[in-house]
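1. make a model of this:
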Amino acid sequence: MIKDHFIFDMDGVLIDSEPAHQQIFKKVFEELNLEFSLSYHHTLVGMAAVPMWEKIRSDFNIQTNARELMNFHKEFMYVAIKELDIQVVPDVLPLLDRLQEMGIKMSLASSSAEKLIQHFVDKFNIRSKFDFLVSGESLTRSKPYPDIFLKVADLYNKKPDHFIVVEDSNNGVRAAKAAQMTCLGYNNPNSGQQDLSQADAIVSSFAQLNQEKLKQLTGV
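-> Here you go, the predicted model:
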């Protein structure tokens, strides 16, 4: 089966934003008088906003509605994210170029809010690389459920076995496999000690994905 469609996660795969999200979460937790830890934050990586705050609300026995908590977090984040130095993940831009040259279709599927997705694809001038930009905030279920990846497949009107998903989180890998798609795990140290063992292949640098390796993965 030729796998001629790639789906990229955004945070930790296209942009190295997890340290920034960590800083913002720490400040938000302090404002809410919640105990912050890196290990707990790593369990949230890859989740969309509402399910994430439902989890936090349950874990910390918070009475405030999850959407109110989410809105507080978003307002805080939209201000802070523009002030932080967030860059693209090393070697990912040449990878996008190689895939485009091979005729591979590409889309972005992220649990981040649509506003953030739009901000970063414009900031790094990569909007034209992707056919579709899909945000998890438009879906009822978040990663590790497969809904966001299946939505991309529906947009292309293609079966899941045509797709390779690139993910850096345990939640994302589980979602890709639940969607019955091939998953390429990217081991980003800034994303914490994520369990990517369910991925079909794992790389620690996108420079490893030369044209020969990509041909092996895709069959193109």
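2. please make it C-alpha for all contacts and neighbour counts, starting now.
-> Fine.
3. on the three-state scheme, the residue lying farthest from the centre of the chain is what?
-> No residue in the chain sits farther from the centre than Gln63, which is 28.7 Å out by C-alpha atoms, centre = their mean. Here Gln63 is coil, with the state taken from DSSP: H, G, I helix; E, B strand; the rest coil.
4. state the distance from it to Ser17.
-> Distance of Gln63 to Ser17, given as C-alpha to C-alpha, to the nearest Å: 30 Å.
5. one more: Asp59?
-> Asp59 sits 25 Å away from Ser17, taking C-alpha to C-alpha as the criterion.
6. please give me the structure for this one as well, since I'd like to look at both together:
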Amino acid sequence: MKIGGRGVPEIRGASICLTWYNGGEQYPSGPSGNRGTGFPVTGSVDPKQYKGEENQMLRAVIFDFDGLILDTETAGYRTFAEMFAAYDAQLPLDLWARAIGSSDHHDEIYDHLEAAAGHKLDRETLERERREKKISLIAREKALPGVRSVLEQAGELGWKIGLASSSDRAWVEGHLEKLGLRHYFSCLCNREDVERTKPDPALYLQAAKCLGVDPSEAVALEDSPNGALAAKRAGMRCIIVPNRVTRSLSFGEVDLRLSSLEELNLREWAQTCPVREEQR
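-> The predicted structure is shown next:
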């Protein structure tokens, strides 16, 4: 699949083993032995507060935003890749993969760009210009297929609906309003609400707290490995719907993988979802 234009590398069927970072520790493809709960949280929510509660059913769905509700990630990759191409360099796919679904790695991208350029760059100006171009590229984008259907299904089931995004609130809320989807969401949790974004679980724990549910009662909908790892660290079930940018990346433990949200029947999936040991 070719995402960028001239001088922009293509993303093809490569499978990447990612290294995740959390609180100064690093794990290849997530910590071994316990990928669901018990991970350190550097945000404002303590996962221990949820222990000891018994829940018999799913009661909430929590959406990611970028790449799941709206395809902003194709434009994001393209604008960064074109920036690198201007300096006769390529944006490494593994570096971009670490940034997808997280806001904690943009400085690392610019560090790499400066190393390729051989001198310091005006990062503030470059980022402003890149963001403006990204906004223009996604201006005509519509909600991805199946998004509205799943939102309506959740409402029919009586589930609470939240959102956990590593992007800032103005970005997310502005696009939701434009797409006519804002009214579906009871809670929006964004990078302003936590100290660390995905793959740290703080955003998902904060969203569960906001919705008034135990993390084990919620299912997260994600498109990126960073987001999926954050959801599993929070103790949630996770359904992934990789997009054009993320479908070639390696995901860790998830509960279901789909090609499109159009394929998801929440009621049927919930009925076949096994009850966890801690919910018995």
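7. overlay the chains and give the TM-score.
-> TM-score for the superposed chains, counting by TM-score structural alignment, normalised by the length of structure 1: 0.83, backed by 215 aligned residues with a C-alpha RMSD of 2.8 Å.
8. comparing Asp59 and Ser17 of structure 1, which residue is more hemmed in?
-> More crowded of Asp59 of structure 1 and Ser17, by other C-alpha atoms under 10 Å: Ser17, with 21 against 9.
9. translate the more buried one into the numbering of structure 2.
-> The alignment partner of Ser17 of structure 1 in structure 2, by TM-score structural alignment, is Thr72.
10. from what I can see that match touches Asp64, true?
-> No - the pair Thr72 of structure 2 / Asp64 is not scored as a contact, 12.0 Å apart, by C-alpha atoms under 8 Å.
11. which residues are in contact with the match of Ser17 of structure 1?
-> Listed by C-alpha atoms under 8 Å, 6 or more residues apart in numbering, the contact partners of Thr72 of structure 2 are Asp66, Lys134, Ile138.
12. got the contact list for the second one?
-> Which is Lys134 of structure 2. Residues near Lys134 of structure 2 by C-alpha under 8 Å, 6+ apart: Thr72, Ala75, Gly76, Thr79.
13. could you do the last one as well?
-> When contacts are counted by C-alpha under 8 Å, 6+ apart, Ile138 of structure 2 touches Asp71, Thr72, Ala75.
14. picking that back up, ok, the contacts of Thr72 of structure 2 vs Met57 of structure 2, which is closest?
-> Comparing the contacts of Thr72 of structure 2 against Met57 of structure 2 with C-alpha to C-alpha picks out Asp66 as the nearest, at 27.7 Å.
15. what's the neighbour count on the closest one?
-> By other C-alpha under 10 Å, 22 other residues sit near Asp66 of structure 2.
16. next: Lys105 of structure 1.
-> Counted with other C-alpha under 10 Å, residues neighbouring Lys105 of structure 1 total 18.
17. ok, the aligned partner of it in structure 2 - contacts?
-> In structure 2, Lys105 of structure 1 lines up with Lys160, judged by TM-score structural alignment. Residues near Lys160 of structure 2 by C-alpha under 8 Å, 6+ apart: Arg59, Ala60, Val61, Ala154, Ser186, Leu211.
18. quick one: which of the residues you listed sit in strands?
-> Among the contacts of Lys160 of structure 2, the subset assigned to strands under DSSP state E consists of Ala60, Val61.
19. between the contacts of Lys160 of structure 2, identify the one with the most neighbours.
-> Within the contacts of Lys160 of structure 2, most neighbours by other C-alpha under 10 Å means Val61, with 27 neighbours.
20. what's stretch 104-123 of structure 2 in contact with?
-> Stretch 104-123 of structure 2 is contacted by residues Phe84, Tyr87, Ala89, Leu95, Trp96, Arg98, Ala99, Arg196, Thr197 when judged by C-alpha under 8 Å, 6+ apart.
21. one more time with 6 Å
-> Applying C-alpha atoms under 6 Å, 6 or more residues apart in numbering, the contact partners of stretch 104-123 of structure 2 are Tyr87, Ala99.
22. same question for stretch 213-220 of structure 1.
-> Stretch 213-220 of structure 1 has contacts (C-alpha under 6 Å, 6+ apart) with Ile2, Lys3.
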